[in-house]
Each structure stands twice: as structure tokens, then as C-alpha cells.
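Asks: can't give you the sequence, but here's the structure:
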């Protein structure tokens, strides 16, 4: 592989790593925005009313198309007050579960009532023991990605965030530092070579000028000797 191919490969590698680096930065910013906005939507991380939740239990394991398993990642839409009144039997909702110290739960509606809805997990033998008021309904199920919830749960831990986010950024920062150092070194080396070439050219010109001066002096001396003869 010649020098040109090596330089081209190095440039491509640099571009790819830069894309990865800035993509990670963008994802971290997006993740931070999502976490911050979750404070205003009953702890559901969301952007513009569309959020996601990692499934931790098996209460919704079933054969329905919108059933889901532990460690799945489900997507939900945050509901406005008027939208909560239009929910129907069979829809899957996320609500504040006061039997679980106010934590969020996601079950299927099996009955719609004037004062709220009754829910049941697809994997449960019977309905939930309480009526969920419309005020406690937070969101409605939209879709899922199987298995991704486990990764999100791991990412929310200090170890997961450190390994998946901080460590790659740290390594990329080191790489960027090395690339910057090499770039500065290369610029200085090129500048030094240019200065060295200029000095050599200047020395060559001075040498040629000195040769010309000596030649002119010798020529002048010869001319004077010829005149004396």
C-alpha cells in the first residue's frame, strides 16, 4: 500500500470516527432532553408527547398483538384530558398505580365507566382490584421493540451509562486528542520542511551570487592584465 492509499484510508477512518463521535454527542443530548422532560409527564420520558417505557414485569405477557414481555421497550402517547374520555375497551394504557406507591403501570382496559376504567394485565387471572380514575391515566400504548427495554434499563444505571455512553466518549476524546496532536505535528513538520527548503534555496542563491561575484572579479583582473600587456 503506497503513501497515497494510506493517507486516503486515514482520512476515511477519521471521517467515520467523527461521525460516530458526534452521533454519540447528539444521542446524549437527546437522552438528556428526554429525561428532563419526563418530570412533567408523570415520569414518562417523552419528546413532544411521545414517550417510551422499559417493561419490568410479565403482567402483559400474552398472545395479543399489543401484548409485551419483560425487557421490551414500549412506546406510548401522553394523553390530554379530553383524549382520556375517548378510550375504549381493549386499548392498553399507562396509569398511576396507587397500589404500587404511585408507580406507573401498563394494563389493558376491560371496562369503561363514568368514573374511570377497569384494567387487567394480559397475564393476570383476573382484573385489577381498583378503578383507575381518568386523572390517573397518563398515556396510551402505541408500539414496542422487543428486548430493547433491558438495554434502556441497563443504560439508566450508573454502570450502564458509564460503559455505554461515557467510556466511548472518553475513548473518542482521547482519539480526537491524538489526531489533533498528529495534525499539529504534521503542520509543524511541513512548516519546518518549507523553512528548511527556503533556507536551502536562499543559501543556494547566495552561493550562486558569490560564485558570480568571484567570476566577475576574476574576469575583471584578467581584463586589467590584458590591458597592461
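Replies: Nice, thanks for sending it over. Quantities reported herein were computed from a predicted structural model and do not represent experimental measurements.
Asks: switch to C-alpha atoms for all contacts and neighbour counts from now on
Replies: Fine.
Asks: if you count residues, which helix in the protein comes out on top?
Replies: Using DSSP state H to define each element, the chain has its longest helix at helix 167-228.
Asks: I'd like the distance from stretch 201-218 to the chain centre, please.
Replies: For stretch 201-218, the gap between its own C-alpha mean and the chain's C-alpha mean amounts to 64 Å (CA atoms, centre = their mean, to the nearest Å).
Asks: what sits up against that stretch?
Replies: Applying CA atoms under 8 Å, 6 or more residues apart in numbering, stretch 201-218 has no contact partners.
Asks: Three-state assignment for residue 126, please.
Replies: Following DSSP: H, G, I helix; E, B strand; the rest coil, residue 126 is assigned to coil.
Asks: How about it: what's its closest non-neighbour residue?
Replies: Using CA to CA, 6 or more residues apart in numbering and skipping the chain neighbours, the partner closest in space to residue 126 is residue 120 (6.7 Å).
Asks: then this one, side by side with the first:
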């Protein structure tokens, strides 16, 4: 029973790690292919928050997933991500929707933003917030982190396989010796 549970755990861990690796490779490939475009995975764009302008809802180091959204569907109080005139990516809350665009403000800021967001600059709406996951993503995207993230689980998988095969080999030897 223990061996079966260990095997199930190993396979689930392997599948999870493989999915994460595929996701990271896909996003990295997209980012290198077109550096000016934010990578997208099934319509969701992963971004790491760099400032505390949206605290307490979103903090620096959090990872957000931004879902592409039509500008016509944006409403007040939604948290959107957009590009400013100087191409910076900003995530703030909509405080007013006007025909010229959206007036936004960071929850932690005292005043509204000095610009209106052009509907063409909209990247999308924040759909998921993963607290502190941006730090992990930054580490994993480093050479050391990626090596550990790929090599360590792979090594663990190999060690478990070697252990199971060695165990089976010695169990067969004991069974053969007991029959004699």
C-alpha cells in the first residue's frame, strides 16, 4: 500500500512539475520572441507586481494573471492593467469611465492618476492574484532557479525509480532463494 501511494504521489508530482515547466518554457519563449508583447497563456497574462500602489489588495511581489477584456466591458471599481503613454505597464482600479477613457487610481495612492487610460492601451482585467508568487517566479526564471526547478524533481523521480527497481530485483532474488 505504501509503495502504491508513493508511486501515485511521484506521478502527480511529476505531472505538476512538467506542467509548470511547460508553462514557464512557453511564457519564456513568447517573451523572447516578441519582447514588447506580454506573454499570454490561454488568454491570461502573468505579471509580477513591482510597487505597493494597490495595497492592501495587491502588494509588491504578488503575481497577477490578467484576463484579456474588451474596453467596452470595463466598469467602475474593476482592477485593470494597461500601458501608459511611455509604455509602462500599470495595474490600478477604475474610478470613472468616460467616453475619452478610464480614470484610474491606485488603492494606496491619495490622488487619481494624472492621465486617462486610452481604451486601446487596455491589456485586461486582473482575474487572479497569487500573493508573493512573483518572488518565486523571479527565482525560477533565474538560471539557478530553473536548474533546481527542473533538475531536482527529475533527480527525485530517477532516484525513486532506481529504488523501486532495486527493491523488485532483491525481492525476486529472495523469492527464488526461498523456493530452493
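Replies: Yep, it's here. A quick note: this is a predicted structure, and the numbers were derived from the prediction, not measured.
Asks: so what corresponds to the residue nearest to residue 126 of structure 1 in structure 2?
Replies: Structural alignment (TM-score structural alignment) places residue 120 of structure 1 against residue 105 in structure 2.
Asks: Next one: residue 22 of structure 2 from residue 157 of structure 2, what distance?
Replies: In this structure, residue 22 of structure 2 and residue 157 of structure 2 are separated by 17 Å, where distance is defined by CA to CA, to the nearest Å.
Asks: Same question for residue 86 of structure 2.
Replies: For residue 86 of structure 2, the distance to residue 157 of structure 2 under the criterion CA to CA works out to 47 Å.
Asks: ok, the two, which is more surrounded?
Replies: residue 157 (17 against 6; other CA atoms under 10 Å).
Asks: does the residue nearest to residue 126 of structure 1 really touch residue 128, like I thought?
Replies: Yes - under the criterion of CA atoms under 8 Å, residue 120 of structure 1 is in contact with residue 128, at a separation of 5.3 Å.
Asks: out of the two, which sits in the busier spot?
Replies: Taking residue 120 of structure 1 and residue 128 together and counting by other CA under 10 Å, residue 120 has the greater number of neighbours (21 against 15).
Asks: which ones are touching that one?
Replies: For residue 120 of structure 1, the contacting residues are 107-110, 126-128, taking CA under 8 Å, 6+ apart as the criterion.
Asks: Which of those residues are conserved in structure 2?
Replies: Counting by both residues aligned by TM-score structural alignment, their matches' CA atoms under 8 Å, the contacts of residue 120 of structure 1 that remain in contact in structure 2 are 107-110, 126-128.
Asks: Mark which of these are buried, thanks.
Replies: 107-110, 127 (16 or more other CA atoms under 10 Å).
Asks: so can I have TSV of these showing secondary structure and distance to residue 5 of structure 1?
Replies: Rendered in TSV, the data for those read as follows (DSSP: H, G, I helix; E, B strand; the rest coil; distance: CA to CA, whole Å):
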residue	secondary structure	distance to residue 5 of structure 1
107	strand	59
108	strand	60
109	strand	63
110	strand	66
127	coil	68
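Asks: Endpoints of stretch 96-105 of structure 2, how far apart?
Replies: Taking CA to CA, stretch 96-105 of structure 2 runs 10 Å from one end to the other.
Asks: Could you list the buried residues of it?
Replies: When burial is assessed from 16+ other CA under 10 Å, stretch 96-105 of structure 2 yields the following buried residues: 97, 101-105.
Asks: same thing with stretch 139-151 of structure 1?
Replies: Of the residues in stretch 139-151 of structure 1, 139-144, 147-150 count as buried by neighbour count, 16+ other CA under 10 Å.
Asks: Counterpart of residue 68 of structure 2 over in structure 1?
Replies: Superposed on structure 1 with TM-score structural alignment, residue 68 of structure 2 falls opposite residue 78.
Asks: what's near enough to touch the nearest residue to that match once chain neighbours are set aside?
Replies: Counting by CA to CA, 6+ apart, residue 139 is the residue found nearest to residue 78 of structure 1 once chain neighbours are left out, at 4.3 Å. Contacts of residue 139 of structure 1 were listed using CA under 8 Å, 6+ apart, and they are 76-79, 93-95.
Asks: mind listing which of these are in strands?
Replies: In strands, defined here by DSSP state E, the members of those are 76-78, 93-95.
Asks: Wait, residue 96 of structure 2 touches residue 104, no?
Replies: Yes - applying CA under 8 Å, one finds residue 96 of structure 2 in contact with residue 104, separated by 7.0 Å.
Asks: mind listing the helices for structure 2?
Replies: According to DSSP H, the helices that structure 2 contains are 2-33, 133-141, 143-179.
Asks: Quick check, central residue of structure 2?
Replies: When structure 2 is reduced to its mean C-alpha position, the closest residue under CA atoms, centre = their mean turns out to be residue 46, at 5.5 Å.
Asks: What residue in structure 1 is paired with it?
Replies: In structure 1, the position corresponding to residue 46 of structure 2 is occupied by residue 52, as judged by TM-score structural alignment.
Asks: what's the burial count for residue 88 of structure 1?
Replies: As a burial measure, the neighbour count of residue 88 of structure 1 was computed by other CA under 10 Å and equals 14.
Asks: Grab the nearest non-local neighbour of it.
Replies: Nearest-residue entry for residue 88 of structure 1: residue 112, 6.7 Å, with adjacent residues in sequence omitted and distances by CA to CA, 6+ apart.
Asks: And residue 54 of structure 2, how close does it get to residue 62 of structure 2?
Replies: Relative to residue 62 of structure 2, residue 54 of structure 2 is positioned 11 Å away (CA to CA).
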